[in-house]
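Asks: structure for this input, please:
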Amino acid sequence: MQVVAIDPSAAFRKALRIWLPRTGVAVDHFHLISLGNQAMTEARRNLSQQVKDCRGRRVDKAWAHRMLLLRAGDTLTPNAAHRLTEVFAADDPPGKLEAVWKVKEQLRALLRTGSLADAAIANQAPRDSRRQPPPY
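Replies: The predicted structure follows:
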């Protein structure tokens, strides 16, 4: 069986089912990471609306550091990891934002591996101190 990696568009899937009905369909890494980042942004916006009953403002840590929430956890400097920890402490009382961030990072870890067995090993492997995500 052949597999085609596509963007998660219904139109692409429909065309593949019509023209290549025996081909497996997979979503490419770029678009999966993009969907994870969209979920992160939606969670941040929803949390701001629920907790503060308004849109995010410059004085809110989650809004001020919104791009930091989208960065890859393994690329965070110690200073950036500390700022991210402050965002979770200040603007995430229910812990939803941090939970979505962890899922986004697990998705990234899974996509870096070649198999589910490799993903399980990578999930249990200790990270070096420079690239470790914020403490939980």
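Asks: please count neighbours and contacts with C-alpha atoms only from this point.
Replies: Noted.
Asks: count of residues packed around Gln49?
Replies: Using other CA atoms under 10 Å, Gln49 has 13 neighbouring residues.
Asks: can you tell me the element it falls in?
Replies: Gln49 is located in helix 29-52, with elements delineated by DSSP states H and E.
Asks: touching, Glu105 and Leu70? I think so.
Replies: No. Using CA atoms under 8 Å, Glu105 is not in contact with Leu70, being 9.7 Å away.
Asks: contacts only, for the most centrally placed residue in the chain.
Replies: Centrality entry for the chain: nearest residue to the mean C-alpha point is Lys104, 2.5 Å, by CA atoms, centre = their mean. The contact partners of Lys104, taken as CA atoms under 8 Å, 6 or more residues apart in numbering, are Ile33, Gly36, Asn37, Met40.
Asks: next, the structure of the following sequence, for comparison with the previous one:
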Amino acid sequence: MSACYQATMRQALPAATIVVDHFHVVQLANKAPCEVRRRLTFQNRGRRGHKTDPEWIARNRLTRNREDLTDEQVTTMWTKLEAARPIGTSILTA
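Replies: The predicted structure is shown next:
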């Protein structure tokens, strides 16, 4: 998935098909909301997240499948993040 790896493989083996396994795709997808949350928290609060911050509380739920969460968990997370402006709304739209 890295650009360097892809470029090297395309140059060394131009006819090869590049394949990425499911685990690494999911891992990259889960890293994105975490990086956005960390960056926005630092930009808006000038510090790392604390356990009382709404975006910190929702950090684990942001990387779970919607099917694995109850409607109550989704509603609670969504409501708290919407109330935590501008960080929460930015996370929800990212």
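Asks: work out the TM-score between the chains.
Replies: Between these two chains, after superposing, the TM-score reads 0.77 (TM-score structural alignment, normalised by the length of structure 2); 92 aligned residues with a CA RMSD of 2.3 Å.
Asks: just to revisit the earlier point, need the buried ones from the contacts of Lys104 of structure 1 selected in ChimeraX.
Replies: Command for ChimeraX that selects the buried part of these, burial taken from 16 or more other CA atoms under 10 Å:
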select :33,36,37,40
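Asks: distance to Ile6 of structure 1 for the contacts of Lys104 of structure 1 - can I get that in TSV?
Replies: What follows is these, written out as TSV (distance: CA to CA, whole Å):
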residue	distance to Ile6 of structure 1
Ile33	13
Gly36	16
Asn37	18
Met40	22
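Asks: and which of the contacts of Lys104 of structure 1 is nearest to Arg83 of structure 1?
Replies: Distance ranking of the contacts of Lys104 of structure 1 against Arg83 of structure 1, using CA to CA, places Met40 first at 16.7 Å.
Asks: that closest one maps to what in structure 2?
Replies: Following TM-score structural alignment, the counterpart assigned to Met40 of structure 1 within structure 2 is Pro33.
Asks: could you pull up the residues touching that match?
Replies: Counting by CA under 8 Å, 6+ apart, Pro33 of structure 2 has contacts Leu62, Thr63, Ile91, Ala94.
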